[in-house]
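K.L.:
No letters, just coordinates:
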């Protein structure tokens, strides 16, 4: 079975892409369609909602961090056992970084490289026929990006819809849905975006309501007809974007630590690794049978008191680190440090395997793509290896500690951002989230 696919795009964040993507996914699944989803760019939260709506993992496809071969192979995997692939774009369709064409991280890159048509979601609140002028600006804006239809979101009335539909017909764009303004369909948010899917108080009921919304207000048959067969790699990549850090991986997994990319888990398992989860919040230590421990990002600042009281977890992690590697990404890096200040400014004792301390009370947003050259060997790669990934956190480093730096960072344009993270013995960590190994010679220096 080979799927056809399309991309859900919009002029900006906040247009309703995620809500309408989930509505389509839930409705197609209800109809018995073998449906898969993917997310353009770095994002942990939306793919978890996609997975809940489809019953299958949702992959991240990132044109800046992943090579064209990696992108094609991952897209091929997502379509191998499905009928329809829906890719949700991040931010605005053409929003990315100013680098070489096709490697900006924008959803438009995927539309061009994979040959997928775009269904444009337009927030039409506060405008009428002008919406057609906005849509017309997207048509032909970039070579290889086909705007195949539009969905009107936050509709005020039938009169409102009628005027916009006539204007869209005049420029030759089909309107495949008009969704009324209704805040009941919104998903709660917090500081890194939506709440996590497994924290939603009634997710299954919410998805059913969204499926009802799609059936009532979207032309699902017309949307399915827009989809085309993507241009895909004919064979899977020879190795995953990030090779497995060990044969048996102890993975922290609970409400505090859930930010692990599905393509990592999928690639590690395909490479023969075993993944054994444990819960720091339940005061569980990493399983002794494992040979490496990975503590991913998440929301440790919301659970700092429980983590500080998790004595079995902290003692077990220390024993594990005596003989085997332990790595922390972002929230995991925070938990490996000596202390964490919560939003109220209260300090909580963390694992103390690295010497830094972090604060969520003294907030500063850090957001962007990152190249990272490893200055020491770690579960994410060998010394000197270059990885591509990102940072997205509000926590600040209030004590840099005394450990050896783990990585030297540069941004997407190659500007040097200095050294970061920490390494002590077998323990490593940084705010940096790895998406894929870059390969080739390192591009940033040890200086």
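P.N.:
Perfect, thanks for sending it. From a predicted model like this one, the values you see are computed outputs, not experimental measurements.
K.L.:
going forward, measure contacts and count neighbours with C-alpha atoms only.
P.N.:
Noted.
K.L.:
show me what contacts residue 184?
P.N.:
Residue 184 makes no contacts at all, as judged by CA atoms under 8 Å, 6 or more residues apart in numbering.
K.L.:
Roughly how far does it sit from residue 10?
P.N.:
21 Å (CA to CA, to the nearest Å).
K.L.:
Ok, residue 41 next?
P.N.:
14 Å.
K.L.:
need the helices for the chain, in chain order.
P.N.:
With helices called from DSSP state H, the chain shows them at 17-30, 45-54, 68-80, 107-114, 130-138, 158-170, 203-217, 220-226, 262-270, 304-308, 311-323, 331-336.
K.L.:
Show me the contact partners of the third one.
P.N.:
Residues from elsewhere that reach helix 68-80, judged by CA under 8 Å, 6+ apart: 1-4, 36-38, 58-59, 61-63, 85, 114, 231-237, 241, 263.
K.L.:
hmm, back to that, with distance to residue 375 added, can I get the helices of the chain in CSV?
P.N.:
Formatted as CSV, the helices of the chain follow (distance: least, CA to CA, whole Å):
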stretch, distance to residue 375
helix 17-30, 38
helix 45-54, 30
helix 68-80, 25
helix 107-114, 32
helix 130-138, 43
helix 158-170, 55
helix 203-217, 43
helix 220-226, 48
helix 262-270, 22
helix 304-308, 29
helix 311-323, 19
helix 331-336, 17
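K.L.:
Return the most buried member of those.
P.N.:
helix 331-336 (a mean of 29; mean count of other CA atoms under 10 Å).
K.L.:
here's the one I want to compare it with:
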């Protein structure tokens, strides 16, 4: 299987690469192409925006957390597509200090492995010819990385554009588009990044605006030709297997962060995914083998969750005989209480003793390597997992036994070990894959 592809990357976060990515996905779809999106790195939110833009599920590719076989298995999801568009994370070469499955978690690792030419989105506000020095540094930093050119973003005027283009021409850097500065082409954000796709008040119209903007100011035909140089061959590999046969999965605005490749792997292995909404006070399926509460934004919905008596009662009933697992926000809901940013305490399920607070904010961010000290459903003790943690809560109390020995990407132990009580387990990290 070979599909033309390229990667949209940037020197740093906040340069506008998500706007460019969404605009290109929609514009190419409008041109009749089936576009397969991917997201480099562990981002929870962007894949849902990708799907809204092009109609195909987007998958994460992570060179630190994933084995080569898993990366190839996920890349094979592009089968039947006309073209691949991958979005980088942070800066193109940003990663961790130690290599994981195939690299350091940098977008450059994935682009190099897949042979995807890189288009760099550069914010040129506040500079002119100097932007070429940045572009030239990225183009030459790694001679093995295919570098296609740049899209200039936040261009102030025609004169500004001429000056920036002049610098790029002198440096031998190809300019594939120049986007004028527009304050209205931004997506709303909150503390974990973008507001979720399902919460955007008029997402389809916004993406259509991005597509029209890209058509007016970027050379889509040349971008398509560049992609033909990057051919991806998805080798034989296997997606992660399910931890149970019938999995009741919480899914609504409070519980939304589940990696798409996990769900796809579970389904293909024959597991049944049974969605339910705690915010609608729905109970998980009575015959489920496992209840899984993903992460999300429970701190924004703590009151309704605390009042969801049918959901909470069913959770207690299930935990009496079968496993329940929570990740990050789901873990907090399994705890004794959650204190919101205003300092109000909300009683949660009480299946674990965990008490967390958003009134005392502290950022927890990074890759996690975990060795289980107790099983999570069908995952036995001593299983090693790789995942990612990103939240702003503070632990006030965690009286239960630690679930895992957890370290960061450099092997330094972290305090957020997760915990378990009986059949109930929880982690602050979101599982990406079994470790190599």
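P.N.:
Arrived safely, thanks for sending. Computed from a prediction, not measured in an experiment: that's the story for all the values here.
K.L.:
out of the helices of structure 1, nearest to residue 361 of structure 1?
P.N.:
If you check each of these against residue 361 of structure 1 by CA to CA, helix 304-308 wins as the nearest, at 12.3 Å.
K.L.:
what's that closest one aligned against in structure 2?
P.N.:
Per TM-score structural alignment, the counterpart of helix 304-308 of structure 1 in structure 2 is residues 302-306.
K.L.:
That stretch against structure 1, how far on average?
P.N.:
For stretch 302-306 of structure 2, the mean distance to aligned residues of structure 1 following superposition is 0.3 Å (mean CA distance after the TM-score superposition for structure 1).
K.L.:
And that stretch, how far out from the chain middle?
P.N.:
26 Å (CA atoms, centre = their mean, to the nearest Å).
K.L.:
Stretch 293-312 of structure 2 too?
P.N.:
Centre to centre, stretch against its chain (CA atoms, centre = their mean), the figure for stretch 293-312 of structure 2 is 22 Å.
K.L.:
And the contacts of that stretch?
P.N.:
249-251, 253-258, 278-284, 324-331, 333, 338-341, 346-349, 358, 430.
K.L.:
Just the buried residues from the residues you listed, in ChimeraX please.
P.N.:
In ChimeraX, this line selects whichever of the contacts of stretch 293-312 of structure 2 come out buried by 16 or more other CA atoms under 10 Å:
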select :249,250,251,253,254,255,256,257,258,278,279,281,282,283,284,324,325,326,327,328,329,330,331,333,338,339,340,346,347,348,349,358,430
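K.L.:
Which residue in structure 1 aligns with residue 327 of structure 2?
P.N.:
So residue 327 of structure 2 corresponds to residue 329, using TM-score structural alignment.
K.L.:
One more: residue 433 of structure 2?
P.N.:
Aligned partner of residue 433 of structure 2 by TM-score structural alignment: residue 436.
K.L.:
Please report how far the match of residue 327 of structure 2 lies from residue 77 of structure 1.
P.N.:
With CA to CA as the criterion, residue 329 of structure 1 and residue 77 of structure 1 are 26 Å apart.
K.L.:
do residue 113 of structure 1 as well
P.N.:
16 Å.
K.L.:
cool, residue 130 of structure 1 as well?
P.N.:
To residue 77 of structure 1, residue 130 of structure 1 is 40 Å away according to CA to CA.
K.L.:
Alignment lookup: residue 359 of structure 2 to structure 1.
P.N.:
So residue 359 of structure 2 corresponds to residue 361, using TM-score structural alignment.
K.L.:
Spatially nearest residue to its match (excluding sequence neighbours)?
P.N.:
Nearest non-adjacent residue to residue 361 of structure 1, counting by CA to CA, 6 or more residues apart in numbering: residue 343, 4.2 Å away.
K.L.:
quick one: contacts for the aligned partner of that neighbour in structure 2?
P.N.:
Using TM-score structural alignment, the equivalent of residue 343 of structure 1 in structure 2 is residue 341. Applying CA under 8 Å, 6+ apart, we find residue 341 of structure 2 in contact with 299, 357-360.
K.L.:
what about burial for the residues you listed, which qualify?
P.N.:
Members of those classed as buried by 16+ other CA under 10 Å are 299, 357-360.
K.L.:
right, and residue 161 of structure 1 touches residue 155 too?
P.N.:
Yes. Using CA atoms under 8 Å, residue 161 of structure 1 is in contact with residue 155, at 6.7 Å.
K.L.:
The match of residue 327 of structure 2: what's it in contact with?
P.N.:
By CA under 8 Å, 6+ apart, the neighbours of residue 329 of structure 1 are 295-297, 429-433.
K.L.:
Show me the two of those residues that sit farthest apart.
P.N.:
295 and 432 (12.7 Å).
K.L.:
do you know how far residue 226 of structure 2 is from residue 1 of structure 2?
P.N.:
The value you get for residue 226 of structure 2 to residue 1 of structure 2, if CA to CA is used, is 19 Å.
K.L.:
Please disregard the earlier target; I meant residue 427 of structure 2.
P.N.:
37 Å.
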